[in-house]
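In: what shape does this take:
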Amino acid sequence: MTLDVLRVFCGPDGRHGNELGVVRDGARTPAREDRQAFAAKLGFSETVFVDDPERGVIDIYTPTLRLPFAGHPCVGTAWLLDVPELVTPAGVVQARQDGEFSWITAYARWAPPRTLRRYGTAAEVDALAVPPPGEWIYAWAWEDEAAGRVRARAFPGRDDGITEDEATGAAALLLTHELGRALNITQGRGSQLLTAPGPDGEIEVGGRVRGWHPSPTD
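Out: The predicted model follows:
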């Protein structure tokens, strides 16, 4: 297998972002149990297996489960493959590049369930301790409501070593759907996610992607 490691939703200075593993020759590892084992070995919040790079057919795994859709894997893989769309089990994800930003179009109904928990101030979100495993919590507060600026942190609540998710596109989809407006989200240590609602329930999610050279792996 050949593995690309990306950082998705980097901050304006190019730092931070959520790490993502992308196996471009995923068709060489067709068995789900082998893919799951490899994702667990890598330990990233998500790993993508590309089954057809020309058509953009992908398969997404956390260290413990398979996902029909996830935001930062789709943004990162669309940037890496430079394709106009991705085919996921949830549906076809439209993709585009706009300057330094990579964008996808998806629907909130595709996102796995999350608890959106609002706090009064960004400082309260900053001060949160990681909760024990349980529900998936997206903690957020307005930094500047008029400007649509949000401070957020994400706690997956899983017992797989990922105690806090640095940047979470699916949760940004859900929050955008709930608030019904474009958002500029600062998540984790300094990652940036941009969103914009569109017609018929569509929501765009975008961010900066940085990558490393691919490397062979067992």
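In: hey, let's count contacts and neighbours off CA atoms from now on
Out: Fine.
In: now Ile60: closest residue in space, sequence neighbours ignored.
Out: Leaving out its chain neighbours, the residue that sits closest to Ile60 by C-alpha to C-alpha, 6 or more residues apart in numbering is Val48, at 4.6 Å.
In: okay, and that neighbour sits in which element?
Out: Assigned by DSSP states H and E, Val48 falls within strand 46-52.
In: the residue nearest to Ile185 when sequence neighbours are not counted: what secondary structure?
Out: Leaving aside its sequence neighbours, Ile185 sits nearest to Val150 (C-alpha to C-alpha, 6+ apart; 4.6 Å). Using DSSP: H, G, I helix; E, B strand; the rest coil, the structure places Val150 in strand.
In: next, the structure of the following sequence, for comparison with the previous one:
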Amino acid sequence: MPDVLRLAAFTDTPEGGNPAGVVLDASALTDAQMQAIAADVGYSETAFITDPRAHTVRYFSPAAEVPFCGHATIATAVALAERDGPGEVTLATQAGPVAVATQADDDGNLTATLTSVAPHVEHATDLDAALGALGWIHEDLDPDLPPRVAYAGARHLILAARTRDRLAALDYAFEKLKGYMSARDLTTVDLVHRDATDPTTFHARNPFPVGGVVEDPATGAAAAAFGAYLRDLDIVTPPARVTIHQGHDMGRPSLLHVDLDPGRATGVRVTGRAVRIGA
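Out: As a prediction, this is how the structure comes out:
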């Protein structure tokens, strides 16, 4: 069993954020071994650096491999910075190269920023099936934020709730939503609500049944995709910073910052802290 580091991403406390496993040298592990370790760790994802020289990284949920995972990337970047010092590195992911930069504040606390691969946004299909699995109806949706599928390393269905109460009341049909997502190569469903006091602040929840997880408390890949969605639909005008609060309804509050530059093909930057669990 290799050394598995455990970090909580998008938080400054081990009790918040999204836990991730990180294996800094998985060069001797097979696919089956990595999958077994991810299942044993039990977090929504564990990142494995399979080629330390090239910084090749693969991500496994308890149930399957995913092409890209934002919170595990943030955790990996912080783990590398703890070992090697802050700086910049490019991770070779199955989705493509992902640049990450880490910096430390005066107290030594580390923050990481990832820059996604080139994103794109497309229309969602069979929306009634998705709403049925979630137990939502069309009237639950915010008409100012239309449903879309967005990609920034992984595909996410974006649905905006009209009210914060609708977002808070998450109770979906696990196998039904899993089947819908698997058929459309979706990694999570990104459920969002725009804060009434600030048009660049959002609340989010991310069901992740295809990974064997009911819900993610912080989803960096979905945050990047959502940033591309906001820019593509001219909901937010870049340059801009978007703030996403996630995990509060689960008791694991998370904070994600999304920075948008002009140009629809420009990578989206996602920033957050990560701290050791059990350190």
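In: ok, back up a step: list the contacts for the residue nearest to Ile60 of the first structure?
Out: By C-alpha atoms under 8 Å, 6 or more residues apart in numbering, the contact list for Val48 of the first structure reads Leu20, Gly21, Val22, Val23, Ile58, Asp59, Ile60, Tyr61, Pro73, Thr77.
In: mind doing that once more with 10 Å?
Out: By C-alpha atoms under 10 Å, 6 or more residues apart in numbering, the residues touching Val48 of the first structure are 3-4, 20-24, 26, 35, 39, 58-62, 66-67, 70, 73-74, 76-77.
In: quick check: the residue mapped onto it from the second structure vs Gly179 of the second structure, distance?
Out: In the second structure, the residue matched to Val48 of the first structure (TM-score structural alignment) is Ala47. Relative to Gly179 of the second structure, Ala47 of the second structure is positioned 25 Å away (C-alpha to C-alpha, to the nearest Å).
In: repeat that for Pro253 of the second structure.
Out: Applying C-alpha to C-alpha to Pro253 of the second structure and Gly179 of the second structure gives a distance of 28 Å.
In: just His248 of the second structure next, same as before
Out: His248 of the second structure is 27 Å from Gly179 of the second structure, by C-alpha to C-alpha.
In: just tell me what His245 of the second structure corresponds to in the first structure.
Out: Counting by TM-score structural alignment, His245 of the second structure lines up with Thr186 in the first structure.
In: figure out how far the helix or strand harbouring its match is from the centre of its chain.
Out: Using DSSP H and E, Thr186 of the first structure falls within strand 183-187. Strand 183-187 of the first structure sits 13 Å away from the centroid of its parent chain (C-alpha atoms, centre = their mean, to the nearest Å).
In: average offset between that strand and the second structure?
Out: Taking mean C-alpha distance after the TM-score superposition for the first structure, the mean distance separating strand 183-187 of the first structure from the aligned residues in the second structure is 0.6 Å.
In: looking just at contacts, which helices and strands does that strand meet?
Out: strand 2-10, strand 137-144, strand 149-155, helix 169-179, strand 191-197 (3 or more C-alpha pairs under 10 Å, 6 or more residues apart in numbering; DSSP states H and E).
In: post-alignment, the second one versus the second structure, mean distance?
Out: Pointing back at strand 137-144 of the first structure there. Strand 137-144 of the first structure sits 1.4 Å off on average (mean C-alpha distance after the TM-score superposition for the first structure).
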